[in-house]
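Colleague: For reference, the sequence and a predicted model appear below.
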Amino acid sequence: MPLTKSPLSANWQFRQTTSLNNSTASSFLPVSQFPTVAHLDLLHHGLIKDPYIDINEIETLWVNDADWEYRTTFPSPASSPSSRHELYFEGLDTICSIALNGKTILETRNMHMEYRIDVTKFLSEKEGDENVLELKFRNAPEFAKKEKDRIGYKGNGTDVHFGGPERLFVRKAQYHWGWDWGPAINTSGPWKPVWLESWSEDKGRIKEWIVRQEVSEDLKTAAVKIQGSVEGGKGENLSIEIQDPLGKLVVTQGFSVDLEGEFKGEIKVSSPDLWYPFTYGAQPLYTVTCSLASADTKSIKLGFRRLRLLQHPLKNEPGTSFTFEINNTPIFAGGSCWIPGDFMLPRMSSKRYRDWLELAKSGNQAMIRVWGGGLVESEDFYSACDELGILVWQDFLFACGDYPAENGFVEEVKAEAEQQIKRVGHHTSLAIWAGNNEDYMLAERWGWDYNPDDNNPENWAKTNFPARLIYERTLPEVCERLAGDVPYWRSSPYGGYNSNDKTIGDVHIWNVWHGKMSPYQSYKDYTSRFVSEFGFESAPSLRTLHSAITDPSERHWQSLTFDAHDKGPGHQRRYGMYSGENFRFQFNPLASFVYCSQFLQAEAMSYAYNHWRREFRGPGEENCSGILVWQLNDIWPGTSWALVDVNGGRKPSFYITKRALSKVVVGMERVVTGVYGNYMTDWSYPEKRDKVEIWAVNGFVTELEATLKLSAFDISSGEEVELPEKERTRKLTLGGNRTTELTKIDIPCADKTVLVAYLDDEKTGERLARWISWPEPLKFVKFHKNLKVEAAIEGEVVTLKSNAPVKGVVLQVPLEEGGDDAVFDDNFVDLVPGEEIKIGVKGLDGRKIETRFLCDWEYKEGFVL
């Protein structure tokens, strides 16, 4: 018989097997869904409150420390003397003892691994007889604490930021212990599907196959490299087919199977259609199918692309580049970091993954970093990235901790890494595997025994940083064998003698918001070769906060409930400090706090993205080749660094990054030209910034003919300020795939003038980019006393205009109109007189919209909300 794969998804029941709370499921109850975890089932039966709402997190912490049992029944399949039957567990969270018909068949302790076990001899013999499958889960925190005691913890307690040090000793998603953007929800249960696979030993099956691709330097040929093994059968050979993106057969080739059941070979494809990130080209995907006679067939989608990580010396800057090159084209990798989409992971569907990734693409994000405190994600995630053209930076699953290197732990890590790379390593979107998140950075910060020049693993074992063995020996060896052309990087961040060296490798920039709490205007000082993490906190939308805080009296930014939904340490101090430095603000009512905190985040992102993208200047001048903000998504209705809240509410920072990562960008920076007074007063007044530098980014790989147009306006009167004729219009040639410096000009009456730059296509007249430069700090700006912003709706287009310069106009559907907010193509825009800005919108459904914007404190129209 051919291989059959039957889901075991019916008849599941669950119960609690420890007595920690009276309102538990002590007797078996039906599950809410399958796959599942205990929190989902308890919610379904009303036995716990939703931990995402109010401060219910505290009331549900007991679930983390409970043990659970899941069971189901299923009929025995048809069998013959040659039949083999296997139970296949895609994922068990986490410490599990498995029994079939009363006999223990397997013990597991790794959430990140799949497990198979031959159960032929354990099944009821008669076809149709019922079999009982029991999964007994021990709570992970208790197990982890015992492992910590057994192995011995070498850290000093300063090196675990989230949860307790026990989390380091169990292979479970680390964010389940809580993080600074989410609650502590430590789940347990069969979180991925369970299958019964049946096959005939006579006919055999494909036990394993690994597919990798390699494109020639001239891009004219591609090699599909295949290896794997067959179990059973009578020596049949394999047939490999490759179909092009339109389904046309490209090649068929036979592979011989040796006496050990193994096969290996290579297939050449001439003139392949090449895969690119969406910012540089198309995403054709071929289909590769492996067949073992009529017994078993496996198939994957594969894109052809030549990937390299370039680290060459730079012309005008110290250190080396850190540039991803696809098909011989250096890529600017702008995007964001990804945290898991839910604590209760079985709720994550293919649609939810797709929606998030399509949202990222709509924001011009061409790379996403899967953070090491979460998961090697679902197939749905990587398949969507392949299809959408989004590159993936994948961390291995270690984050912010001093992990052990005991032999058994290291072997477990090795097996886990092998499985995960085999599972997802064929995906074309994968661009890098990084050993961990921030472990080397913490080693330096907390003074662990770490000598970068010591390459002897025997010495590492004697230090309090033994995990170097994992990052510098185990993982690179696995990647060398299995990852194909996807490079391995020791950590994120890593590079140079110091892990956060701005001149080599990647960096995490947290001296803004955390650390020194530098002004966000200092982001330019932290320009680095590749910024893989940085961020700035803000509140989610008012709608999302209302869904999270049910008591109206708690709906203010200093309430206990609000504070419980902002896990960022020191957030209260930071909001006031950063706001006070930059603009006049109001934090109550809650709607004002939402606007002000989101305004801060957006302005910070504007500084970071535009200054750093400016530094992608062409061959030999890739001074910054990537920017990944922390973070794209939220996991619950809370305040965090996310660009988009858990309900899909796009914050102003999302639109800032979308514009900064557009195909063509014009940018401006006001530069210091002097001080007010003299040396006795220069410390107490803002610096004079009477000149502005202007540049343009051309994201096309070919040159672009464009026209730069400049104008200026008095902020308080709305009157146009005259610029010299030679500065108003100029024709330009912008080099491909790089930044071009355009000009540096004087700003008349700079402290009360906005300067507007437009970049138009010279041939078509199409407006390519726009930028408005404001004097800073904004708290000293005097706005027009009768500032008016008009928003006219016609169909699915909103037209904005104003009678004077206005900063940070946000469009939204008022809360009292009900329903979700509309989705706007653009938002958080600056306006000047005489222009009309048209913004596409979906989901208005006849409802009104309102505008919110920054203005003088005493002129409250449009600000107090």
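Modeller: The structure has been received and is ready for your questions.

Colleague: all contacts plus neighbour counts: C-alpha atoms, from now on.
Modeller: Will do.

Colleague: Phe14: what's its closest spatial neighbour, skipping adjacent residues?
Modeller: Nearest residue to Phe14, sequence neighbours excluded (C-alpha to C-alpha, 6 or more residues apart in numbering): Tyr70, at 4.4 Å.

Colleague: In which helix or strand does that neighbour reside?
Modeller: For Tyr70, the element it lies in under DSSP states H and E is strand 68-75.

Colleague: With Ser592 instead?
Modeller: helix 590-614.

Colleague: Quick one: list the elements packing against that helix.
Modeller: On a contact count with 3 or more C-alpha pairs under 8 Å, 6 or more residues apart in numbering; DSSP states H and E, helix 590-614 meets helix 542-548, helix 571-582, strand 626-629, helix 652-660, strand 691-698.

Colleague: Looking at the ones you listed, which one is packed in the most?
Modeller: The highest average neighbour count among the helices and strands packed on helix 590-614, using mean count of other C-alpha atoms under 10 Å, belongs to strand 626-629 at a mean of 28.

Colleague: chain center to that strand, what's the gap?
Modeller: 10 Å (C-alpha atoms, centre = their mean, to the nearest Å).

Colleague: How about stretch 566-574?
Modeller: Per C-alpha atoms, centre = their mean, the centroid offset for stretch 566-574 relative to its chain is 22 Å.

Colleague: Comparison target below:
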Amino acid sequence: MEVREVDLGAYEWHFCQKHPSASIDAYFGDEPKDDANTRWFPAVVPGMVHLDLFRNKLIPDPYKELNEQKVQWIGEIDWVYKCRLPKLSFQENASVDLVFDGLDTFADVYLNGRHLGSTDNMYIAHRYRLASADLAGETNLLLILFRSALKEGQALEKKYGKRELWNGDSSRLYVRKAGYHYGWDWGPVLMACGVWRPVRLEVYEARIREVAIPITLSDDLSQALIKFNIDMDCDVRQADKYDVNISIGETENSTILQSQRISVTKQATASTQIKVDKPKLWYPRTHGNPHLYTVKIDLLKGEQLLERRHKTIGFRKLRIVQRPLEEDPGTTFYFEVNNLPIFCGGTNWIPADNFVPRLTDEDYRQWIQSAVDSNQNMLRVWGGGIYEQDIFYDTCDKMGILVWQDFMFACGLYPAHDAFCKNIETELSHVIKHLRHHPCIALWCGNNEDYAIGEEYHDPNDKGPWDDTPFPARKIYELIMPDMVKQLDPTGAPYWPGSPYGGVGGADRTVGDIHQWNVWHGIQDKYQNYSKLAGRFVSEFGMEAMPTLSTMLSMWNTGTSPVDQYAQSRVSDWHNKATGFEARIGKYIMENIQFPAAGDLPAWVYCTQFIQAEAIRYAISGWRRNFGGPGHEKTSGALIWQLNDCWPVTSWAIADYYKKPKAAWYVAKREFAPIAAGISFVDGSDNTKVSVWGASSKLENVHVNIFVRAYRIKDGHHVFEHTEEGVLLANQSTELLQVDLCKGVRDDLRESDVVLCAQFYAGDQCVAQSTLWPEPFKYIHLPDPVLHIQYDINSITLKVSNPVKGLWLEGNADMAFDDNFVDVLPGCAKTIRVRNWKGEKLAARWLGYNRLESR
């Protein structure tokens, strides 16, 4: 018989609050028997209790106003979900499994009053084999009790002891639940529960339980060896009646390249191997095409098809290279894909909603498209969230985005007692097996910042045991995880114990990866010093900024008076979870630009985004400059904290909850571009000499004409020009030239009245530009740029008479700009492609002009 799936989410579900003193037996009827004031309400599965409460108008929107405070009770009580299934008849001798892809988190599952099992891990699937009588009734009651994860965790903490952490209630360290549900420095405390991933019945006589597809590429990349190891669920006495047919073909054109039929052994396994000559390789999008192949696995009984599985794979050789640098201390830390060193430019990814089940596949595609559109080639799935939905990894495969995959441990000294470790081993087995076939997976990483918290307890020379130390989870990161990755993904992504990790401590900038938080956190250094704060791979850094104005306004209820919608209001402050944000936002604005008026919310949005964008520019430009040729890969990655938000909030994200780009998103796009330009004053030259460099991810040398120009700010006069030919070396940064500035320019520089510009031209096309303004900007008197906007159907062209800094354009709600937050110079028109323009005049704002003006 063919494998049959019954989607239980298609049936009617209901939920109710469980009375604290009632037994679960009281809920097996149509109405709870414990409390007349408690009744069943309609529910949606997959879903979460907050969504069901809001849908039934039982709570306010947790994302508005201060409503987060009003819904804290939800996480402190137990909830009951039920579904009545009709009588279901199945073929005699069929196996029937009840399968939950995810239950959040402490759940007891009952069918017709029989307790099937308990769960304590939201990250794994749960499968229950049913007896023939379990679904024989005219109706069959599936009931799930969700116990409060907060209270369950606190009970475990009371038993085992309180442990050190950053962010959230300390009991979360004992609970295998998304850490960010407990609140983070960018997210609310919303302790969800529910059937958060699909639930179904699987009916079969035999099924494919597990597929492993380890792939080995030859050193010269000319041949791929694919091994197939398949495990079955079936009556082992009948196993030799089944065959497996495996075929492989290119995903793009569905052409079958090879096919092989093999018999299932008496141990209910099947294995074989296939060689592919001259395979088309999978590359990160910045360095080639992400070619994909589709593997089709058919389970057969004679000629009857029982089940078909599809797996998408890619052929790529990937490793992390750590070797001594030629002129600098420490070692490299770069990803090499198909023998090519890769500069990884990207962002950190957090869950895109506190209530993940309401995210659609299209939401995920749009988010990853946002990464692609901003020239990123890596996303880091951060360890305080979730192992993402399948569509996330499928889309990264397709779009050529590398994924740094944290295991779900973040910012804490986790326990490592036997029961906890056993739970972790089950989780790791499930996750690695589920994700290992994805070519996008570039790294398995043990945790986020746990070594930073445990640094004073971490002696790299101590090889354990660590059970009686304050940092027992080293057993998980240094023994359990690497062993399981080696066992379950032997030819796939490498393993790294944590992030940051390397050297004696997590702050060692010469080994491994670092989180560079000495800007914003730490010593709160000037962002202009980012280039001096480089590490071998910077996997976190960032600067806070408000979201777009429309997203800021969405924090208030409809009809709120504009008088109450200001930057330092109670609501605005509530929607910023960072400790000390008031002083830090104030510091960076005060140091760099003129302070906006207290009640001018649009000006505050612009100014915070200006600071964020400039900080991101300094960081990426300086660190990408460090990615030299062989032996000189001093910095090989820059991952911005963070790409996205999980609710409307002021945070480090470069695109807000509604996917609207901030100014920093456009800066990242330019700095991560295939060709990027840089210009700075030469150290020690007293601003009399400038250096120009370029960075390229192109795989061949690029010849460019380099223009270094200077413009007087007060009147736009072009006062200096130097032209030279140069060659951008392939797949690295190149120091191109140094230019002595003439006396007149030096005098104007002392008066903060000259802006310098480096432009690269290929033919008559400007392929990269970088500007160098006198700083701090707060001292500059910026004249009206005399902005002219020329409109076309799909583009606009910007022209100015005087230099303009940070020009920001706004149109209708659906309008999208190819570029924004731009510097425009006299005689250098800037053309920007637009989508969804409806003919209206655009509004513009720029530094020194804190008003939106239609032009």
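Modeller: Perfect, I can see it now. Just so we're clear, the structure is a prediction, and the values are computed from it rather than from any experiment.

Colleague: just to revisit the earlier point, the strand holding Tyr70 of the first structure corresponds to what range in the second structure?
Modeller: Using TM-score structural alignment, strand 68-75 of the first structure corresponds to residues 79-86 of the second structure.

Colleague: Now do the buried residues in the matching stretch.
Modeller: 79-85 (16 or more other C-alpha atoms under 10 Å).

Colleague: What of stretch 342-359 of the second structure?
Modeller: Buried residues in stretch 342-359 of the second structure (16+ other C-alpha under 10 Å): 342-357.

Colleague: ok, of the residues you listed, which one's closest to Glu65 of the second structure?
Modeller: Asn354 (16.2 Å; C-alpha to C-alpha).

Colleague: Is it correct that the closest one is in contact with Pro648?
Modeller: No. Checked against C-alpha atoms under 8 Å, the pair Asn354 of the second structure and Pro648 is beyond contact range at 10.8 Å.

Colleague: which non-adjacent residue is nearest the residue nearest the centre of the second structure?
Modeller: Taking C-alpha atoms, centre = their mean, the centroid of the second structure lies closest to Trp349, which sits 1.5 Å from it. Closest residue to Trp349 of the second structure apart from its sequence neighbours, by C-alpha to C-alpha, 6+ apart: Val381 at 5.0 Å.

Colleague: Tell me the counterpart of the one you found in the first structure.
Modeller: Looks like Val381 of the second structure aligns to Val370 there (TM-score structural alignment).

Colleague: Please name the residues that touch its match.
Modeller: Contact partners of Val370 of the first structure, counting by C-alpha atoms under 8 Å, 6 or more residues apart in numbering, are 337-339, 376-377, 392-395.

Colleague: again, only this time at 10 Å
Modeller: 336-340, 376-377, 392-397, 433-434 (C-alpha atoms under 10 Å, 6 or more residues apart in numbering).

Colleague: how much space between it and Ala144 of the first structure?
Modeller: 24 Å (C-alpha to C-alpha, to the nearest Å).

Colleague: same check, this time on Ala467 of the first structure
Modeller: Separation of Ala467 of the first structure from Ala144 of the first structure (C-alpha to C-alpha): 17 Å.

Colleague: Also Lys301 of the first structure?
Modeller: 38 Å.

Colleague: ok so, going back, shared neighbours of Asn354 and Pro648 of the second structure, anything?
Modeller: 63, 187.

Colleague: Which elements pack onto the strand holding Tyr70 of the first structure?
Modeller: Judged by 3 or more C-alpha pairs under 10 Å, 6 or more residues apart in numbering; DSSP states H and E, strand 68-75 of the first structure is in contact with strand 13-16, strand 29-30, helix 38-44, strand 95-100, strand 130-138.

Colleague: Tell me the residue in the first structure aligned with Gln405 of the second structure.
Modeller: Checking with TM-score structural alignment, Gln405 of the second structure has Gln394 as its match.

Colleague: My read is that its match contacts Ala434, right?
Modeller: Yes. Between Gln394 of the first structure and Ala434 there is a contact at 6.2 Å, judged by C-alpha atoms under 10 Å.

Colleague: what touches both of these two?
Modeller: With C-alpha under 10 Å, 6+ apart, Gln394 of the first structure and Ala434 have common neighbours 369-372, 488.

Colleague: Now intersect those residues with the strands, please.
Modeller: Those of these mapping onto strands are 369-370, 488, per DSSP state E.

Colleague: ok, so of those, who is nearest Val701 of the first structure?
Modeller: Arg369 (24.4 Å).

Colleague: for the closest one, what are its contacts?
Modeller: So Arg369 of the first structure contacts 335-339, 391-395, 431-432, 434, 532-533, 628-632 (C-alpha under 10 Å, 6+ apart).
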